[in-house]
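S.K.: Pasting the sequence and the predicted model now:
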Amino acid sequence: MSTNGKYALITGATSGIGYELALLFAKDQYNLVIVSRDEQQLEVRAQEFRQHGVEVVTIAKDFFNREETLSVYDEVKSKGITIDVLVNDAGQGVYGLFQDNELDRELDIIELNISAVVILTKLFLKDMVAANSGKILNLASIASKLPGPWQAVYHGTKAFVFSFSEALREELKETEITVTALLPGVTDTDFFNKADMNSSKAVQDEDAKADPAGVAKDGYEALMAGKDKVISGLKNKVQIGMSNITPDSMVAHNMNEMQKPVDAK
């Protein structure tokens, strides 16, 4: 058991930004509830996090399946655990022209990136409101502020997450509960493999990929400070700033040029 006795629930905690966030919480003596699909990988990470002297509970669930998502809350409560911090990190994308992509795959992305976030936030927020205490960190993306040709559904889901986070924050402003959105750009994670996106111009430049540990640190610090959002990385801040004063059609065209396959004309 950790010294502060608090629990953070983190989805997608076995790799990438989610893993780095879990590590930061463990180092700060938060007990962890980590959720992902891969039971074996969860246990590997749990052993690692426990080295920081915290309790780690693993829950293997597939967020493409709504019933499994809904069951997370009951499983946590059955263990007598109260969640102090909720981190909705799990998310995937799918790369390609919308007209060509498989509908089922895109609906799975919506289920994971939107429905799971709504379900977990709804269920755990009720307890936070009752206690008038809690923090929520939602993984948005700079994609939430930009139209995304070749990733139309992914960008759409992240726009939802960002808008949802901002609205919730306003609704909760008279409480002691804070909601923070983390907006990273291209980050060196397994996201692009899962999205079949390695042919995209946007991911060909290895030097342009952010370190997930740095992104997690930005998000963690913003969460602990109670900020509404943080855009991770100077380059991404500049890109979003420029997009705010550029016509939407031009932003979409520029993103199309950035994201289309290297061998596309």
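M.R.: Noted; the coordinates are in hand.

S.K.: From now on I want contacts and neighbour counts done on CA atoms only, so please keep to that.
M.R.: Will do.

S.K.: part of a helix, is K217?
M.R.: Yes: secondary structure of K217, determined by DSSP: H, G, I helix; E, B strand; the rest coil: located in a helix.

S.K.: Next up, a structure to set beside the first:
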Amino acid sequence: MNKTYTLITGASSGLGSAFALCCARLKMNLILIALPGSAIKRTGEELRRLYGVEVHIFEFDLTSNEAFETHVGIIKASFAVNFLINNAGMGGTVPMLDCSPQVIDKIIRLNISCTALLTRELLPQLLRHEKSYVLNIASMAAFSPIAYKTVYPASKAFVSSFSLGLREEMQHEGLSVSVACPGPIMTNSNTSQRILLQGYKGRLGLVSTMDLANRIVRQTLAGRAVIVPGWWNRMNQKLMGIIPSTIKVRLISGVIKRELQLTH
């Protein structure tokens, strides 16, 4: 296997789609994973045409054990992956009592289990290369508990901890592991509405999705451990490291509570 591939989960829209475009521009062959019924095939065709790279599409639900085993087995047998981008994830803003057990389970499966399991499944392949990379997408939410989101920031704190632990474990193996903690991203109309409701402060951390992808990929390839794009987000990260947890969670949760009240 002389050709190498970059595998991107959640590649059909938002940051995942921007990662696909960014990596295609860098002449990386791609394996794109997305849910069935997305526009991923059209994206793949465009990337092939514009950049002359190989693009292989897999449409399945990562949280389905059977689909995961089948498709990941095919990928492992067919492609030499040297760059894994665990981008797929989900969250939501809802009081805990209104959040169904099914949604809680889905967040934990996708954000935590799939990130850890896909990384573990591809680890032997990644280590065959002289230099390889894993990029896990966490969030600014990883730096503090947040009421009315509750499970989401906890899952992203796992992603951050998992990434840094694995990075240390693999430091002499030629595998560089990075975790990115982006702030608000205007990926869809619902998310955009929530960001705009936060006013000036909500918009301060915004970086365009394409710019965000470029920055994150560039810093991953440079071997950066923790990537926090945008000066406002980096300042927030420093502040959150200073403020006591009980005060921090109250301040952030207050913003989310007001946002909920405005949308209901």
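M.R.: Happy to help now that I have it. Predicted model only: the values in this text are computed from it and were never measured.

S.K.: The longest helix anywhere in structure 1 vs structure 2, average distance?
M.R.: Criterion DSSP state H: the longest helix present in structure 1 is helix 152-171. Mean deviation of helix 152-171 of structure 1 from its aligned counterpart in structure 2 after superposition (mean C-alpha distance after the TM-score superposition for structure 1): 0.3 Å.

S.K.: quick one: contacts of that helix?
M.R.: Residues from elsewhere that reach helix 152-171 of structure 1, judged by C-alpha atoms under 8 Å, 6 or more residues apart in numbering: 92-94, 97-98, 106, 109-110, 113-114, 117, 138-141, 143-148, 178-181, 228.

S.K.: same deal with stretch 29-45 of structure 2?
M.R.: Identification of contacts with stretch 29-45 of structure 2 by C-alpha under 8 Å, 6+ apart yields 3-12, 17, 20, 23-24, 53-61.

S.K.: May I see the buried residues of that stretch?
M.R.: Neighbour-count burial for stretch 29-45 of structure 2, counted by 16 or more other C-alpha atoms under 10 Å, picks out 29-35, 40-41, 43-44.

S.K.: how long is it end to end?
M.R.: Start-to-end span of stretch 29-45 of structure 2 (C-alpha to C-alpha, to the nearest Å) is 13 Å.

S.K.: before we move on, back to that, please identify which pair of the buried residues of stretch 29-45 of structure 2 lies farthest apart.
M.R.: In terms of C-alpha to C-alpha, the buried residues of stretch 29-45 of structure 2 reach their longest pairwise distance at N29 and L35, which sit 20.1 Å apart.

S.K.: sorry, back to before: residue range in structure 2 corresponding to the longest helix of structure 1, please.
M.R.: Counting by TM-score structural alignment, helix 152-171 of structure 1 lines up with residues 150-169 of structure 2.

S.K.: Tabulate the buried residues of stretch 29-45 of structure 2 (a markdown table), appending secondary structure and distance to E259 of structure 2.
M.R.: Rendered in a markdown table, the data for those read as follows (DSSP: H, G, I helix; E, B strand; the rest coil; distance: C-alpha to C-alpha, whole Å):
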| residue | secondary structure | distance to E259 of structure 2 |
| --- | --- | --- |
| N29 | strand | 41 |
| L30 | strand | 38 |
| I31 | strand | 37 |
| L32 | strand | 34 |
| I33 | strand | 32 |
| A34 | strand | 30 |
| L35 | coil | 29 |
| I40 | helix | 32 |
| K41 | helix | 36 |
| T43 | helix | 34 |
| G44 | helix | 37 |
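
S.K.: between these, which is nearest E69 of structure 2?
M.R.: Minimum distance to E69 of structure 2 across those is 13.6 Å, recorded for I33 (C-alpha to C-alpha).

S.K.: any idea what the closest one aligns with in structure 1?
M.R.: When structure 1 is aligned by TM-score structural alignment, the residue opposite I33 of structure 2 is V35.

S.K.: Distance of that match relative to F98 of structure 1?
M.R.: Distance from V35 of structure 1 to F98 of structure 1, by C-alpha to C-alpha: 30 Å.

S.K.: before we move on, what about N113 of structure 1?
M.R.: N113 of structure 1 sits at a distance of 17 Å from F98 of structure 1 (criterion: C-alpha to C-alpha).

S.K.: So which of those two has more stuff around it?
M.R.: Just comparing N113 of structure 1 and F98: by other C-alpha atoms under 10 Å the higher neighbour count belongs to N113, 28 against 15.

S.K.: excluding its backbone neighbours, what's nearest the more buried one?
M.R.: Counting by C-alpha to C-alpha, 6 or more residues apart in numbering, the nearest residue to N113 of structure 1 once its immediate chain neighbours are dropped is G91, at 5.1 Å.

S.K.: isn't the one you found right next to A13, touching?
M.R.: No: taking C-alpha atoms under 8 Å as the definition, G91 of structure 1 is not a contact partner of A13, at 11.0 Å.

S.K.: The two: who's more crowded?
M.R.: It is A13, of G91 of structure 1 and A13, that has more neighbours when counted by other C-alpha under 10 Å, with 28 against 23.

S.K.: What lines up with the more buried one in structure 2?
M.R.: By TM-score structural alignment, A13 of structure 1 lines up with A11.

S.K.: is it true that that match touches C22?
M.R.: No: the pair A11 of structure 2 / C22 is not scored as a contact, 11.7 Å apart, by C-alpha under 8 Å.

S.K.: need the strands for the stretch 1-150 of structure 2, in chain order.
M.R.: Here the stretch 1-150 of structure 2 has its strands, by DSSP state E, counting those that start in this stretch, at 5-9, 29-34, 55-59, 81-86, 132-137.

S.K.: between these, which gets nearest to I195 of structure 2?
M.R.: Taking C-alpha to C-alpha as the criterion, strand 132-137 is the member of these that comes nearest to I195 of structure 2, at 19.2 Å.

S.K.: In structure 1, which residue range corresponds to the closest one?
M.R.: Aligned by TM-score structural alignment, strand 132-137 of structure 2 corresponds to residues 134-139 of structure 1.

S.K.: Next, the mean deviation of that stretch compared to structure 2.
M.R.: With mean C-alpha distance after the TM-score superposition for structure 1, stretch 134-139 of structure 1 departs from structure 2 by a mean of 0.5 Å once superposed.

S.K.: Tell me which residues are up against that stretch.
M.R.: The list of residues contacting stretch 134-139 of structure 1 from outside it, by C-alpha under 8 Å, 6+ apart, reads 83-90, 117, 121, 128, 161-162, 165, 176-183, 219, 223, 226.

S.K.: list the buried ones in stretch 104-111 of structure 1?
M.R.: 106, 108-111.

S.K.: Understood, closing this out.
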